[in-house]
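1. Sequence first, then the predicted structure:
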Amino acid sequence: MKNTLIRKMLVKGMLGASISFLLSIGTTQAAPKVIGVDTLLTNNTELQLYVFECGNVSARDLSLFNPAITKGTAMEMVAPCYLIKHPKGTLFWDGGLSDSLNTEPNGVEFYEGAFNFSVSKTLISQLEEIRVKPKDVDYLALSHLHADHVGNANYFANSTWLVQENEHTIAFSENAQDYGFHIDDYIGLKDSETMKLNGDHDVFGDGSVVILSTPGHSPGHQVLWVNLPQTGPVILSGDLYHFQENRDNYGIPVWNSKKETIQSFVKIDNILDKTNAQLWIEHDKPTFDSLIKSPAFYQ
């Protein structure tokens, strides 16, 4: 793959720092769980994957996502949500922007005007179309806890929340805002049944739907592997990448932990190389526009 040389260069540059980091944490901390590619490709489970419109993002300065981009460059993005139906249950992935923004005709300004958030179609109305009630969804997983991914999270307080332990620790701490988390966005999950993860997690136990730990954009950032029998495997990117150009150039947002982001790039690239999976970059509008939307679904 054309990205292999870049990955080797990235890994070489971070090797010394990675070794120092591993030595510094000692031997008592459990290593994060890693699920191998063989497991990801073993299943034949019948799945349905629904794609929802969960908001629009007008980004006015792409240099925030990659300092190599000219300051003030703008782009229209999206904030989608997803539902996976599995024979053993349902998983809702990423919460998009809050339905409450649907009443704001001009959207709302965010991050000192760097972004405008708006919602033209509520998530609830789309779930009603497929006769799904949030209270009946078995699992909720969020790529991370920024506002454009947790806007409707409180709908799913009855679901089991699948979250990396370090992300959860920060979520309700006095330091939450230091990471760009706003507790009110997900306060309904505070007393939810919660499964705290340390690394990858096979949601239904058959390799068909797997949370892959990819820290960097946030301490507990994660992406989702979905192996669809007809469509083939798909990785939902969260904010590992924000748009195709940043994927091509390995751009690292100014907020990210650079070392962890590079490690996550390498991890997901290796999986993509070995599985030929599709990468759906969640915020990338051309990608989103090309997808079929609920009430239709992928299989």
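-> All right, it came through fine.
2. contacts and neighbour counts: CA atoms only from here.
-> Will do.
3. Whichever strand or helix holds residue 57 packs against which elements?
-> Of the helices and strands defined by DSSP states H and E, residue 57 is found in strand 56-59. Contacts of strand 56-59 with other secondary structure elements, assessed using 3 or more CA pairs under 8 Å, 6 or more residues apart in numbering; DSSP states H and E, are made with strand 75-78, strand 115-118.
4. C-terminal to the first one, what's the next element?
-> Using DSSP H and E, the helix or strand that follows strand 75-78 in sequence is strand 81-86.
5. Now do the helix or strand following that following strand and strand 81-86, the angle between them.
-> Past strand 81-86, further along toward the C-terminus, the next helix or strand under DSSP H and E is strand 89-93. Going by axes from the mean of the first three to the mean of the last three CA atoms, to 10 degrees, strand 89-93 is angled at 160 degrees with respect to strand 81-86.
6. Which one of the helices and strands packed on strand 56-59 lies nearest to residue 210?
-> Of all the helices and strands packed on strand 56-59, it is strand 75-78 that lies closest to residue 210, at 23.4 Å by CA to CA.
7. Throw the helices and strands packed on strand 56-59 into a markdown table and include distance to residue 5 and mean neighbour count, thanks.
-> Output for the helices and strands packed on strand 56-59, formatted as a markdown table (distance: least, CA to CA, whole Å; neighbours: other CA atoms under 10 Å):
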| stretch | distance to residue 5 | mean neighbour count |
| --- | --- | --- |
| strand 75-78 | 29 | 19 |
| strand 115-118 | 34 | 22 |
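8. okay, pairing it with this:
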Amino acid sequence: MVAVLLDRNDIQHAGVQYILDSVVDQLLKNPDRRFIYVETAFFYRWWKQQSSSMRQTVKQLVNEGRLEFVNGGWCMSDEATTHYSAVIDQMTMGLRFLNDTFGPCGRPRVAWHIDPFGHTREHASMFAQMGFDGFFFGRLDYQDRARRMRSKEQELLWRASDSLTPPMADLFTGILPNGYNPPDGFCWDHVTTHQSGMTPIWKITMLMMCPPPPHPIPRWEGPESPPPETPAEGQRPTPSRRPEPRLTGSRQAPVSGPRASRDRTPGQNDPE
């Protein structure tokens, strides 16, 4: 989550500029390609470093709908502890920059929270009142996800407020099927080594962020899992990890929204 405007690369080297450089290059090579971009803070930093010709190229891609902004806030805000006024402020900051830079073609139509842990009805209510057509997120309880995958309920109409007259706070909501990754067969940027001999861009970025250690890390070369350690004489053996609990029919989340919103009082803290 982006907290300040200051450049603090002494804390972490994110390397987002390499993603944007490669995306623009690949969009220009194939007019059938599309790309969505989320957090305005990182785009703003990249935009400041671009030449006037590159800015015109990016504006053309946005006008053609080939580079599309989603969410549009300065960041993807946390949904657990933030006050709604702070959420509105950071969304306003990001959306204002996109509007001033790209006009109506830069306006996001979909809210996108792939990274926040847990999702509240108040956020969905605010997104609906901001005029978003839909909301997509990636993280939810693993048992809730398993149940929704079996019952085909990963898409729903989220009625995010009991106090606002429908459909004022109704929002089409979808759960991303594969976490950070696109569905199988829908990714053109993630080139595997056996296909072209090239290193995927996400690996290049990670190597820039986390350089390899000076000495190789020992790897287990035996069977698929290492053998259990033999306890020393007089010591008790370390118990094996318990298997993850399996979903049962008695524990199911409501269809009306993600599990994170079950324990909220209806209508509580709904932005009017």
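-> Good, I have the coordinates. Computed from a prediction, not measured in an experiment: that's the story for all the values here.
9. so what number do they get for TM-score?
-> Once superposed, chain against chain, the TM-score is 0.29 (TM-score structural alignment, normalised by the length of the second structure); 129 aligned residues with a CA RMSD of 5.8 Å.
10. ok, back up a step: would you list the helices and strands packed on strand 56-59 of the first structure in JSON lines and tack on distance to residue 267 of the first structure?
-> What follows is those, written out as JSON lines (distance: least, CA to CA, whole Å):
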{"stretch": "strand 75-78", "distance to residue 267 of the first structure": "25"}
{"stretch": "strand 115-118", "distance to residue 267 of the first structure": "30"}
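11. Out of those, the one nearest residue 232 of the first structure is which?
-> Smallest distance to residue 232 of the first structure across these (CA to CA): 23.4 Å, for strand 75-78.
12. Residue 62 of the second structure touches residue 98, doesn't it?
-> No: because the distance of 10.6 Å does not satisfy CA atoms under 8 Å, residue 62 of the second structure is recorded as not touching residue 98.
13. Have a look at the second structure and report its longest helix.
-> helix 84-102 (DSSP state H).
14. tell me which strands and helices it is in contact with?
-> On the basis of 3+ CA pairs under 8 Å, 6+ apart, helix 84-102 of the second structure makes packing contacts with helix 40-48, helix 52-63.
15. Tell me which of the ones you listed sits most buried.
-> With neighbours defined as mean count of other CA atoms under 10 Å, these peak in mean count at helix 40-48, which reaches a mean of 17.
16. tell me which strands and helices that helix is in contact with?
-> In this structure, helix 40-48 of the second structure makes packing contacts with helix 16-29, helix 84-102, judged by 3+ CA pairs under 8 Å, 6+ apart.
17. what about 10 Å?
-> With contacts taken as 3 or more CA pairs under 10 Å, 6 or more residues apart in numbering; DSSP states H and E, helix 40-48 of the second structure sits against helix 16-29, helix 52-63, helix 84-102.
18. tilt between it and helix 52-63?
-> Going by the same axes, to 10 degrees, helix 40-48 of the second structure is angled at 140 degrees with respect to helix 52-63.
19. and the next element down the chain from whichever strand or helix holds residue 271 of the first structure?
-> Taking DSSP H and E as the criterion, the element that holds residue 271 of the first structure is helix 258-275. Past helix 258-275 of the first structure, heading to the C-terminal end, the next element that is a helix or strand (DSSP H and E) is strand 278-280.
20. Please spell out which residues along that following strand are buried.
-> Applying a neighbour-count criterion of 16 or more other CA atoms under 10 Å, one finds 279-280 buried in strand 278-280 of the first structure.
21. helix or strand right after it?
-> From strand 278-280 of the first structure, the next helix or strand downstream (DSSP H and E) is helix 285-290.
22. Give me the packing partners of the helix or strand harbouring residue 170 of the first structure, helices and strands only.
-> Residue 170 of the first structure is part of helix 165-171 when elements are defined by DSSP H and E. Helix 165-171 of the first structure sits against strand 194-197, with contacts defined as 3+ CA pairs under 10 Å, 6+ apart.
23. Show me what counts as buried in the strand it packs on.
-> For strand 194-197 of the first structure, the neighbour count (16+ other CA under 10 Å) marks 194, 197 as buried.
24. Toward the C-terminus, what is the element adjacent to that strand?
-> Toward the C-terminus, strand 194-197 of the first structure is succeeded by strand 201-202 as the next helix or strand (DSSP H and E).
25. and the angle for the helix or strand that that next one is followed by with helix 258-275?
-> Counting by DSSP H and E, the element after strand 201-202 of the first structure in chain order, helix or strand, is strand 209-213. Using the same axes, to 10 degrees, the inter-axis angle of strand 209-213 of the first structure relative to helix 258-275 is 150 degrees.
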